[in-house]
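**Student:** no FASTA, just this:
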């Protein structure tokens, strides 16, 4: 049964899972009924939450068998089950954290325009995915046979140390969080919008700084992976991994439910008046783009760049937040982007 530090760990895990779940239906409702632009990033977001739920479930099972207690005080069978289920949970955490970052990256792809922004986001997502999958594989193959990792009664030999790869993953997650939180300030600051709106949108898209801090703390606690008292010394690592996943989901979810907040609190409509703003660019070439949603009548979003000016025009009252949140993102949610000659 649950005892020792396991009670705190399981309580925190379920609290984080529940809090982050609140944004799942709110986000779906906003995407489907408010802005009518359900995209791939929404499905990835939901998948990331499922991985957090599975992580929490297996940590709870591990807690029942003795996770959070000194391993020397546990019967051998309980200790084996505790470590085994904790390892399964940590595998979901390793992959789930990458999926959560993918959701944020796909979300940012909806709203960025410049090619180097898009390329840097893809590089971040692909590299993080590779490191996550590689770490998960090494986690289960660090010893041969794999059962000897969690069962001391099974003879085996070590072939690779997983700790450096775990540190690499933790550091890379923190770096990606930092970059994804910094990027909105780069492209939003050039928009000709009210300062208050710039700050509001940029801050809402930059909550990933909090996830970055959680990732750094989690990386510091990775030493518990090589401890002989595995069931107790990995408690902080498990907690901060769950907190990082939940905070990432919360940081991704908050900007996407802003239109719902505006409708409920301010009574605003997503279909009323026109809006227009100009984005300044230091490029000198001239190009014109048109983004059109074929599923919604008379909805058009045009981007025109003449010399150093890009004009964003949205009909049917797309607010600053809604446009930046990618209702008319590039090739997402049925939106087509084509360049006019």
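**Tutor:** That came through fine. As the structure is a prediction and not an experimental result, all values here were calculated from the model.
**Student:** CA only for contacts and neighbour counts going forward, please
**Tutor:** Will do.
**Student:** surely residue 6 meets residue 69?
**Tutor:** Yes. In this structure, residue 6 is within contact of residue 69 by C-alpha atoms under 8 Å, at 6.8 Å.
**Student:** intersection of neighbour lists for these two?
**Tutor:** Taking C-alpha atoms under 8 Å, 6 or more residues apart in numbering as the contact criterion, no residue touches both residue 6 and residue 69.
**Student:** residue ranges for the helices of the stretch 201-341 of the chain, please.
**Tutor:** 208-220, 230-233, 235-256, 258-261, 320-324 (DSSP state H, counting those that start in this stretch).
**Student:** list the contacts for residue 83?
**Tutor:** 62, 67, 150, 230, 231.
**Student:** whoops, I mixed them up, residue 165
**Tutor:** By C-alpha under 8 Å, 6+ apart, the contact set of residue 165 is 131, 135.
**Student:** and it, how far from residue 219?
**Tutor:** From residue 165 over to residue 219 the distance is 11 Å, taken as C-alpha to C-alpha, to the nearest Å.
**Student:** that older thread, with distance to residue 31 and mean neighbour count added, can I get the helices of the stretch 201-341 of the chain in CSV?
**Tutor:** Output for those, formatted as CSV (distance: least, C-alpha to C-alpha, whole Å; neighbours: other C-alpha atoms under 10 Å):
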stretch, distance to residue 31, mean neighbour count
helix 208-220, 21, 21
helix 230-233, 42, 23
helix 235-256, 8, 25
helix 258-261, 9, 20
helix 320-324, 11, 19
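**Student:** now the ones you listed in a markdown table, with distance to residue 97?
**Tutor:** Converted to a markdown table, those look like this (distance: least, C-alpha to C-alpha, whole Å):
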| stretch | distance to residue 97 |
| --- | --- |
| helix 208-220 | 10 |
| helix 230-233 | 21 |
| helix 235-256 | 6 |
| helix 258-261 | 24 |
| helix 320-324 | 25 |
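**Student:** so which of these is nearest residue 15?
**Tutor:** Proximity to residue 15 (C-alpha to C-alpha) singles out helix 235-256 among these, at 9.5 Å.
**Student:** so that closest one versus helix 208-220, what angle?
**Tutor:** Going by axes from the mean of the first three to the mean of the last three C-alpha atoms, to 10 degrees, helix 235-256 is angled at 170 degrees with respect to helix 208-220.
**Student:** now do the contacts for the residue nearest to residue 339 when sequence neighbours are not counted.
**Tutor:** Leaving aside its sequence neighbours, residue 339 sits nearest to residue 289 (C-alpha to C-alpha, 6 or more residues apart in numbering; 4.7 Å). By C-alpha under 8 Å, 6+ apart, the contact set of residue 289 is 302, 303, 304, 337, 338, 339, 340.
**Student:** one more structure, for comparison:
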């Protein structure tokens, strides 16, 4: 049997189908949310932040499709030099939109928790604000570092131009820090509601419902842990390791 590297495997149909299906589901849910919130005239910050997150998801789906059109989901030995450069360029902007969506998504959940708890539970309010601000700063910084790690910026996806770059480990170390902070944020936003809603004047059923719904963020934490364990293998990916194609 041929090894995977000697077979021209195109993962485009699966990747694009999954992402656009997720996007369609998200559009439906957020649209229903806005319809309901508009009917009761209670649109708040968490709704707008969720809409921004949806916009970033749509951008990610569009950029993934654009990347697939230039061979972004095939092994590099089956791509031309121009195709690799084009795919990597799109990928850098895709990363930026994806990273920012983590921040806005967590900010939306945090804003919802703040709205539900009202003016009480002061220490919990401080915790939520710290999570929102720290996550936003961490993800924005990583997004910036993603582009400025090489000068000129074009060298990030085209190493043939004269350039100077940070040590490869620098960006990877910060990516570990960002992933760890995002996991921590997901865990806190999943657990904290239980310490709030059980002390509010809600019915028992409503307390259970809100606690369960908001604790679903623990699934994001699990996905984040899996993703973090794979960060060190990024440099081994034949799509991102241009030196295999260009002989550096």
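**Tutor:** Received the coordinates, thanks. Because the structure is predicted, anything quoted here is derived from the model rather than measured.
**Student:** re earlier: looking at the contacts of residue 289 of structure 1, which is nearest residue 129 of structure 1?
**Tutor:** Minimum distance to residue 129 of structure 1 across these is 27.2 Å, recorded for residue 337 (C-alpha to C-alpha).
**Student:** quick one: that closest one from residue 184 of structure 1, how far?
**Tutor:** 21 Å.
**Student:** identify the residue of structure 2 aligned to residue 52 of structure 1.
**Tutor:** Counting by TM-score structural alignment, residue 52 of structure 1 lines up with residue 57 in structure 2.
**Student:** residue boundaries of the strands in structure 2?
**Tutor:** 150-151, 164-165 (DSSP state E).
**Student:** winner for burial among these?
**Tutor:** Mean neighbour count (mean count of other C-alpha atoms under 10 Å) peaks for strand 150-151 among these, with a mean of 16.
**Student:** which bit of structure 1 covers that one?
**Tutor:** The aligned range for strand 150-151 of structure 2 is 143-144, by TM-score structural alignment.
**Student:** same deal with stretch 129-138 of structure 2?
**Tutor:** Under TM-score structural alignment, the match for stretch 129-138 of structure 2 is residues 122-131.
**Student:** that stretch: average distance to aligned residues in structure 2?
**Tutor:** Average distance, stretch 122-131 of structure 1 versus aligned residues of structure 2 after superposition (mean C-alpha distance after the TM-score superposition for structure 1): 0.6 Å.
**Student:** flag every buried residue along that stretch.
**Tutor:** 122, 124, 125, 128, 129, 131 (16 or more other C-alpha atoms under 10 Å).
**Student:** before we move on, what about stretch 86-101 of structure 1?
**Tutor:** Result for stretch 86-101 of structure 1 [16+ other C-alpha under 10 Å]: buried residues 86-101.
**Student:** which stretch of structure 2 lines up against that stretch?
**Tutor:** On structure 2, the counterpart of stretch 86-101 of structure 1 by TM-score structural alignment is residues 91-106.
**Student:** show me how far the matching stretch is from its chain's centre.
**Tutor:** On the basis of C-alpha atoms, centre = their mean, to the nearest Å, stretch 91-106 of structure 2 sits 5 Å off its chain's mean C-alpha point.
**Student:** swap in stretch 151-168 of structure 2?
**Tutor:** In terms of C-alpha atoms, centre = their mean, the centre of stretch 151-168 of structure 2 is set 24 Å apart from its chain centre.
**Student:** what count of nearby residues applies to residue 37 of structure 1?
**Tutor:** 22 (other C-alpha atoms under 10 Å).
**Student:** and residue 78 of structure 1, by the same measure?
**Tutor:** Residue 78 of structure 1: 18 neighbours (other C-alpha under 10 Å).
**Student:** my read is that it contacts residue 65, right?
**Tutor:** Yes. Residue 78 of structure 1 is within contact range of residue 65, at 5.1 Å (criterion: C-alpha under 8 Å).
**Student:** distance of residue 12 of structure 1 from residue 40 of structure 1?
**Tutor:** 29 Å.
**Student:** the more surrounded of those two?
**Tutor:** Higher neighbour count among residue 12 of structure 1 and residue 40: residue 12, with 18 against 13, using other C-alpha under 10 Å.
**Student:** surely the more buried one touches residue 241?
**Tutor:** No. Applying C-alpha under 8 Å, one finds residue 12 of structure 1 not in contact with residue 241, separated by 11.0 Å.
**Student:** could you pick out the longest helix of structure 1?
**Tutor:** Criterion DSSP state H: the longest helix present in structure 1 is helix 76-111.
**Student:** how close does that one sit to structure 2?
**Tutor:** Helix 76-111 of structure 1 sits 0.7 Å off on average (mean C-alpha distance after the TM-score superposition for structure 1).
**Student:** tell me the angle that helix makes with helix 235-256.
**Tutor:** 30 degrees.
**Student:** centre of the chain versus helix 76-111 of structure 1, how much separation?
**Tutor:** With C-alpha atoms, centre = their mean, you get 12 Å for helix 76-111 of structure 1.
**Student:** then stretch 20-37 of structure 1?
**Tutor:** 16 Å.
**Student:** start to end distance for it?
**Tutor:** 21 Å.
**Student:** quick one: buried residues of it?
**Tutor:** Buried residues in stretch 20-37 of structure 1, counted by 16+ other C-alpha under 10 Å: 20-21, 23-24, 26-31, 34-35, 37.
**Student:** out of the residues you listed, which sit inside helices?
**Tutor:** The helices, defined by DSSP H, take in 20, 21, 23, 24, 26, 27, 28, 29 from the buried residues of stretch 20-37 of structure 1.
**Student:** mind listing what the third one touches?
**Tutor:** To tie it back to what came earlier, the one meant is residue 23 of structure 1. By C-alpha under 8 Å, 6+ apart, residue 23 of structure 1 lies in contact with 250, 253, 254.
**Student:** trace it over to structure 2, please.
**Tutor:** For residue 23 of structure 1, the aligned position in structure 2 is occupied by residue 29, per TM-score structural alignment.
**Student:** can you redo the ones in helices among the buried residues of stretch 20-37 of structure 1 as TSV with distance to residue 275 of structure 1?
**Tutor:** Shown next, in TSV, are these (distance: C-alpha to C-alpha, whole Å):
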residue	distance to residue 275 of structure 1
20	33
21	33
23	28
24	29
26	26
27	24
28	25
29	24
